[in-house]
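K.L.:
model the structure of this input:
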Amino acid sequence: MEGMARSNSSRKTDTIAGARRPEVRLPPLVPYDGEGLEPDGDYDGVRFDGVDLADESGPGARFMDCALDGCAIDRTELVRARFIDSVLTGVRGVGTDLAGASLRDVEVVDARLGGVQLHGAVLERVLVRGGKIDYLNLRKARLKDVVFEGCVLSEPDFGDAQLVRVEFRDCVLKRADFSSVRMESVDLRTVAELDIARGVERLAGAVISPAQLMELAPAFAAQIGVRVEA
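P.N.:
So this is what the prediction gives:
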């Protein structure tokens, strides 16, 4: 009985909680026929198909049951915007401002973005699949049940963010900044390329593979002041 108890305890310790993925089922949508985003605008059941939203301003806008397909969002201001039960496919842009935004039950597919500002944002049940995002700013953001899958994140900044049940699956992390991050049930085991620029000492709460441990060993040793010499 004692041995069985130890075995059960070991299994519980080795198990990491998986992220809950969004289950977005969009209703019939109406095409967007507006002339630009509005501050605190309310968009419910709208399809934005190839719409050029570059330089538009819609702080505080709410997007519920919406689809954004192939839209340009260069320098679009969406501070404190809310995306709920929505799908963003093939969106592209540089300098999109989503600071303090809220994304819940959202799928982002094949995005091509650069310098996206999501600092202080809240992401819950979000799937980012495919595409490439450069210089993603998630400082002080809260991520819960978020999956990055098959995408490339170049120099993402997770500084002082809180990550709970976050999975990085078959994706590339280049020069990631995990400074002062807090992690709980973060799965990095299937990352294709794990390159941590800062914050390797903040991986408590994450699970990595044995191969990744070997790759990160020099960084871990340097962090605690151990010299490794032949």
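K.L.:
use CA for all of it now, contacts and neighbours both
P.N.:
Fine.
K.L.:
so after the helix or strand hosting V146, what's the next helix or strand?
P.N.:
Here V146, judged by DSSP states H and E, is contained in strand 142-149. Once the chain leaves strand 142-149, the next helix or strand it forms, by DSSP H and E, is strand 152-154.
K.L.:
next, the second sequence, to be compared with the first:
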Amino acid sequence: MPRRTTTRQPVLERLVLPALEEAGAEQLAAQDRHDGLRLVGADLTGADLTGATFTECELVDVTAHTTVLQHARLLETRIERLHAPVLDATRSTWRDVELVGSRIGALDVYDAEIRSTRITGTKFDWINLRSSTLEDVLFEDCTIDELDLGAVSATRVAFVNCRAGSVALSHARLEDVDLRGLEMRAISNLEGLAGATLDTRQVIDLAPALAAHLGLRVEV
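P.N.:
Predicted coordinates:
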């Protein structure tokens, strides 16, 4: 079979929500299931929503500082203009999610499952995706100071017009991960780039680091 030479892009469908019920922060609780809710301007600071499930929900202008979303499930849900200096979503599940125009400081999504998700116009100080599974994920117009992809398993992930200060790739497993639209100032664990797609400029910029990593001596 001939080797495929084209990078597969994320497969995403437009999220269309039904008529939603207006709700407030007081209606949310850990381990509960929340269906078809719309929260606008809610303050979830310090809330424990461990194990909660959100299905076909919309959260707009929500503050979620130190909110706990461990083991939470976000399904067919749109989050717009979220403000969260610290957000704990370890071991959470994201499926058919849109995160738009948000400002998140430290986002801990360790050991999470993120599928069919679009993240647009959002700024992060730090994203911890270590040991997470990503499939059909698109980052657009995002700024990420520190991106930790250690031990991640990523398939059909793309970045468009994004910037990252540093990217960590220790033990990453990548397939069809398109980094051409990600400006990276520093990369650690270069062996983790296997399975990624870069453009010519990126390869040239990385040449000294790749040569050092491989123990190559370059002489003119």
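K.L.:
tm score of chain vs chain?
P.N.:
Once superposed, chain against chain, the TM-score is 0.95 (TM-score structural alignment, normalised by the length of structure 2); 220 aligned residues with a Cα RMSD of 1.5 Å.
K.L.:
follow-up on the earlier one: residue range for the strand holding V146 of structure 1 in structure 2?
P.N.:
Residues 133-140 of structure 2 are matched to strand 142-149 of structure 1 when aligned by TM-score structural alignment.
K.L.:
how big's the offset between the matching stretch and structure 1?
P.N.:
After superposition onto structure 1, stretch 133-140 of structure 2 sits on average 0.4 Å from its aligned residues (mean Cα distance after the TM-score superposition for structure 1).
K.L.:
from the chain's centroid, how far away is that stretch?
P.N.:
Centre-to-centre, stretch 133-140 of structure 2 and its host chain are 6 Å apart (Cα atoms, centre = their mean, to the nearest Å).
K.L.:
can you pull the buried residues of the strand holding V146 of structure 1?
P.N.:
If you call a residue buried by 16 or more other Cα atoms under 10 Å, then strand 142-149 of structure 1 has these buried ones: R142, L143, K144, D145, V146, V147, F148, E149.
K.L.:
run a quick neighbour tally on E229 of structure 1.
P.N.:
Using other Cα atoms under 10 Å, E229 of structure 1 has 4 neighbouring residues.
K.L.:
residue contacts, I79 of structure 2?
P.N.:
E58, L59, V60, V97, E98, L99, V100 (Cα atoms under 8 Å, 6 or more residues apart in numbering).
K.L.:
repeat that with 10 Å
P.N.:
38-39, 57-62, 97-102, 119 (Cα atoms under 10 Å, 6 or more residues apart in numbering).
K.L.:
among those, which lie within strands?
P.N.:
R38, L39, E58, L59, V60, V97, E98, L99, V100, I119 (DSSP state E).
K.L.:
and the fifth one, how far is that from L37 of structure 2?
P.N.:
With distances taken as Cα to Cα, to the nearest Å, V60 of structure 2 is found 11 Å from L37 of structure 2.
K.L.:
one more: the last one?
P.N.:
Applying Cα to Cα, one obtains 21 Å for the distance of I119 of structure 2 from L37 of structure 2.
K.L.:
repeat for the third one
P.N.:
With distances defined as Cα to Cα, the gap from E58 of structure 2 to L37 of structure 2 amounts to 6 Å.
K.L.:
spit out the residues that contact these two alike.
P.N.:
By Cα under 10 Å, 6+ apart, the residues touching both E58 of structure 2 and L37 are L20, E21, E22, T77.
K.L.:
in structure 2, which spans are helices?
P.N.:
Assigned by DSSP state H, the helices in structure 2 fall at 200-214.
K.L.:
ok, A196 of structure 2 - contacts?
P.N.:
7, 154-158, 173-180.
K.L.:
quick one: what's aligned to it in structure 1?
P.N.:
Per TM-score structural alignment, A196 of structure 2 is aligned with A206.
K.L.:
ok, now G46 of structure 2?
P.N.:
Using TM-score structural alignment, G46 of structure 2 lines up with D55 in structure 1.
K.L.:
that match: neighbour count?
P.N.:
What D55 of structure 1 shows, counting by other Cα under 10 Å, is a neighbour count of 16.
K.L.:
how close does it get to A72 of structure 1?
P.N.:
Distance check for D55 of structure 1 against A72 of structure 1: by Cα to Cα, it reads 9 Å.
K.L.:
overlap in contacts, these two.
P.N.:
T96.
K.L.:
can you pull the contacts of S179 of structure 1?
P.N.:
139, 157-161, 196-203.
K.L.:
ugh, typo on my part, it should be V137 of structure 2
P.N.:
9-12, 95-97, 114-119, 154-159, 177.
K.L.:
list only buried entries from these.
P.N.:
Counted by 16+ other Cα under 10 Å, the contacts of V137 of structure 2 give 9-10, 95-97, 114-119, 154-159, 177 as buried.
K.L.:
so which of those belong to strands?
P.N.:
Assignment to strands by DSSP E places the following of the buried ones among the contacts of V137 of structure 2 there: 95-97, 114-119, 154-159, 177.
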